[in-house]
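J.: following is a predicted model, sequence given first.
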Amino acid sequence: MALCLLALWAAPAMAVDATELAGRIQKKYATINAFSANFSQSIRNAASGDTEKRSGSFLFKKPVLVRWETLKPEKELLIVGKDAVWDYFEEDKEAYRYAVQEIIGSKTMLRFLTGKANLTEDFLVAAGKPGEAGPGQAVLQLAPREPEPGLVLAKVWVDLSTDMIARIFIQDFYANTNDLTLEGVVVNPKLADTLFAFTPPRDAKVHDNVPVKGHDLPK
């Protein structure tokens, strides 16, 4: 999914037809080839009540190339490349390799950001509660037609001037939540494919989770 936040000056939150807006969002994302953005993220553990705040940058390029770089509270680099996914933790010097389909299918937030979550087909769509949307925005509440442990409820905040998502909120079966806001979005920037390639540093410990025919690689 491509996302953009433009100036939200003065325009009030507006009432819209939820299903019609969901369709507009899908059409808009279909026209976008890439985007870059800064993100802020709040992840809450329901059992402990602890909340972790994260921030960093996000790059996306079609068909499914992702560079998700967390800078705070600690550095983590997630690369979804053409042939593999790498998740690298700089402080620990550990790199994890996964199959692309495994990550895109299981990482719920990535499904939204890359357009793999089809709002009109995968969800029952309803308008959000009054007062939830900011100026110039609308909120859609999404109930998955086929709930899964990682996703039982989602909400998206939509910039009505662009039909793009500015914020995504996800709740899982255990009531844990993941709340992501995008800022400073640039639509269709020129992004070199090298941004979505990763080679582990020589001193990194590599955990390979990509199965090969007949057996699994050591983890």
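T.: Perfect, I can see it now. Just so you know, these numbers come straight off a predicted model, no measurement behind them.

J.: switch to C-alpha atoms for all contacts and neighbour counts from now on
T.: OK.

J.: the strands in this protein, which residues?
T.: 34-44, 51-61, 65-72, 76-80, 85-89, 94-98, 123-127, 137-144, 153-159, 164-171, 177-187, 205-208 (DSSP state E).

J.: nearest to Glu20, out of these?
T.: Nearest of the strands of the chain to Glu20, taken as Cα to Cα: strand 123-127 at 9.6 Å.

J.: another structure for you, compare them:
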Amino acid sequence: MGLGACRRGIAVIFASVLLQGALPSALLGASGPALEPDALMARVQAQYDRTTHLHARFRQETRLQGFDQVQTGEGEVWILKPGMMRWHYTKPERQIIIANGETLWIYLPDERQAIRDRVQTSMGTRTPALFLAGQARLTEVFSVAGAASQVPGEGGPLRLELTPKEGTLPYSQVELGIHPTSYQVVRVKLVDPLGSVTTMWFTDIDTQAAVDPSLFQFQVPSGVDVIAPPVFPVPR
């Protein structure tokens, strides 16, 4: 799978789970005893149901199975329900991924190219993109794989391991890192069937400031070529 296809799939999945842990603790009540895994998963879903938008900074690291090379990236993400997201990679190279619920754009400024696709075609009909559109629930696709535990280190996030209920998703395991008092999702780890691992850390998560809907519109700049997306098998 090419880097662009990998990033657009990862972007949708991360956007889905990030929205599900984005509410401040004031809406959740004071922290209490550690939650059981199913209760913690339900709390995360409840947060998603109430969250309408967010902005955050991210750092991404991908370790490919069988290769020593580690791919890294960082940038900003904006999400507006239903179904709109904008990922702006600033490192290692500039790349902008925009989805407005129907159309997906991948803009490569340095290469003066833009890829246009339909969200449903690119992501399939059974991917976490459905969460962004409010058409599915986390518990419908994932089940809890193990007990919730705290990531080693004082004050570290709670670790919640999930597995797909059906073999239709491109990842065999999803691990959420959840802040122990605010219940924000601050880390997401994805493991694919081949053993490659992608981890993304989120900081400066803001669910209060308004998100401008124009961020999810894309006008092809002059001199930029619009090309067809590469074709990869997509689970249906």
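T.: Happy to help now that I have it. This is a predicted model, so every value here is computed, not measured.

J.: quick one: TM-score?
T.: Overlay of the two chains. TM-score (TM-score structural alignment, normalised by the length of the first structure): 0.81; 205 aligned residues with a Cα RMSD of 3.0 Å.

J.: follow-up on the earlier one: dump the strands of the first structure to a markdown table, plus mean neighbour count.
T.: Shown next, in a markdown table, are the strands of the first structure (neighbours: other Cα atoms under 10 Å):
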| stretch | mean neighbour count |
| --- | --- |
| strand 34-44 | 20 |
| strand 51-61 | 19 |
| strand 65-72 | 20 |
| strand 76-80 | 22 |
| strand 85-89 | 23 |
| strand 94-98 | 19 |
| strand 123-127 | 18 |
| strand 137-144 | 23 |
| strand 153-159 | 23 |
| strand 164-171 | 22 |
| strand 177-187 | 19 |
| strand 205-208 | 16 |
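
J.: okay if I get those as JSON lines plus distance to Asp193 of the first structure?
T.: Shown next, in JSON lines, are the strands of the first structure (distance: least, Cα to Cα, whole Å):
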{"stretch": "strand 34-44", "distance to Asp193 of the first structure": "12"}
{"stretch": "strand 51-61", "distance to Asp193 of the first structure": "9"}
{"stretch": "strand 65-72", "distance to Asp193 of the first structure": "8"}
{"stretch": "strand 76-80", "distance to Asp193 of the first structure": "11"}
{"stretch": "strand 85-89", "distance to Asp193 of the first structure": "14"}
{"stretch": "strand 94-98", "distance to Asp193 of the first structure": "18"}
{"stretch": "strand 123-127", "distance to Asp193 of the first structure": "32"}
{"stretch": "strand 137-144", "distance to Asp193 of the first structure": "33"}
{"stretch": "strand 153-159", "distance to Asp193 of the first structure": "29"}
{"stretch": "strand 164-171", "distance to Asp193 of the first structure": "24"}
{"stretch": "strand 177-187", "distance to Asp193 of the first structure": "16"}
{"stretch": "strand 205-208", "distance to Asp193 of the first structure": "23"}
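
J.: longest helix anywhere in the first structure?
T.: helix 18-30 (DSSP state H).

J.: what range in the second structure matches that one?
T.: The aligned range for helix 18-30 of the first structure in the second structure is 37-49, by TM-score structural alignment.

J.: buried residues, that stretch. List them.
T.: 37-38, 40-41, 43-49 (16 or more other Cα atoms under 10 Å).

J.: average offset between that stretch and the first structure?
T.: Average distance, stretch 37-49 of the second structure versus aligned residues of the first structure after superposition (mean Cα distance after the TM-score superposition for the first structure): 0.5 Å.

J.: tell me the residue in the first structure aligned with Arg8 of the second structure.
T.: Aligned partner of Arg8 of the second structure by TM-score structural alignment: none.

J.: for Val226 of the second structure, see how far away Arg8 of the second structure is.
T.: 17 Å (Cα to Cα, to the nearest Å).

J.: which residue lines up with Glu69 of the first structure in the second structure?
T.: Glu69 of the first structure maps onto His88 in the second structure, by TM-score structural alignment.
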